[in-house]
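**Student:** only geometry, no sequence info:
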């Protein structure tokens, strides 16, 4: 299986170790959201493509989601975002770090 780290929002940073077993590569202590460490006892709302949420691309970790909210289709939402944005700049490249 090929390892492909997920891209994250601009306010999220994490480190991973690709040599660790699948399901144990990202340590919760290495995840920061808005500069605050991830709280494993807290519930978070995650936005993702429907394809990713159902595990169709191999990321089964998100398949246990609850209380889904469905807006427009992924393509339509992305297109609307691009149309509403005068300029779209790439995010910082230092948000995901390999250990």
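**Tutor:** Alright, I've got the coordinates. In this text the structure is predicted, and so the values were computed from the model without any measurement. Residues are numbered from 1 along each chain as shown.

**Student:** going forward, measure contacts and count neighbours with C-alpha atoms only.
**Tutor:** Noted.

**Student:** Would you tell me which strand is longest in the chain?
**Tutor:** strand 26-33 (DSSP state E).

**Student:** That one - contacts with which helices or strands?
**Tutor:** Applying 3 or more C-alpha pairs under 8 Å, 6 or more residues apart in numbering; DSSP states H and E, we find strand 26-33 packed against strand 12-16, strand 36-37.

**Student:** want to compare, so here's the second one:
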């Protein structure tokens, strides 16, 4: 399984390098307060990475964390009830004697 993950990682890395190298035109990104000069390939890769991170964060925050909390509550062992005395253990109260 680790080899498969490594191969998928390498495939995406190569795809990112290909996109970055094929799109080498300079662009100016204006954010209102600052400007960034970069290439279109880097802008595309950064935008895709930001989308993946934001989407993954939203999925974790809205689905994974609540399901994990529900699973934790469901798997919690309920407290054992206090044992009830047996019928043989029930004795009448001892009368109070004066002088003791």
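**Tutor:** Perfect, thanks for sending it. Quick caveat: nothing in here was measured; it's all calculated off a predicted structure.

**Student:** where does the TM-score land?
**Tutor:** With the length set by TM-score structural alignment, normalised by the length of structure 1, the two chains reach a TM-score of 0.20; 31 aligned residues with a C-alpha RMSD of 3.8 Å.

**Student:** picking that back up, and the longest strand of structure 1, what's buried?
**Tutor:** 26, 31, 32 (16 or more other C-alpha atoms under 10 Å).

**Student:** Please find the angle between the direction vectors of that strand and strand 12-16.
**Tutor:** 160 degrees (axes from the mean of the first three to the mean of the last three C-alpha atoms, to 10 degrees).

**Student:** can I get the buried residues of strand 26-33 of structure 1 in a markdown table with distance to residue 76 of structure 1?
**Tutor:** Listed next are these as a markdown table, based on distance: C-alpha to C-alpha, whole Å:
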| residue | distance to residue 76 of structure 1 |
| --- | --- |
| 26 | 31 |
| 31 | 30 |
| 32 | 30 |
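
**Student:** what's the closest of those residues to residue 51 of structure 1?
**Tutor:** Here the nearest of these to residue 51 of structure 1, counting by C-alpha to C-alpha, is residue 26; it sits at 21.3 Å.

**Student:** If we ignore the residues flanking it in sequence, what's nearest the closest one?
**Tutor:** Sequence neighbours aside, residue 16 is the residue nearest to residue 26 of structure 1 in space, at 4.6 Å (criterion: C-alpha to C-alpha, 6 or more residues apart in numbering).

**Student:** Structure 2: strands as residue ranges?
**Tutor:** 26-30, 35-39.

**Student:** which one of those lies closest to residue 20 of structure 2?
**Tutor:** Using C-alpha to C-alpha, the strands of structure 2 put strand 35-39 closest to residue 20 of structure 2, at 8.0 Å.

**Student:** Alright, I will stop here.
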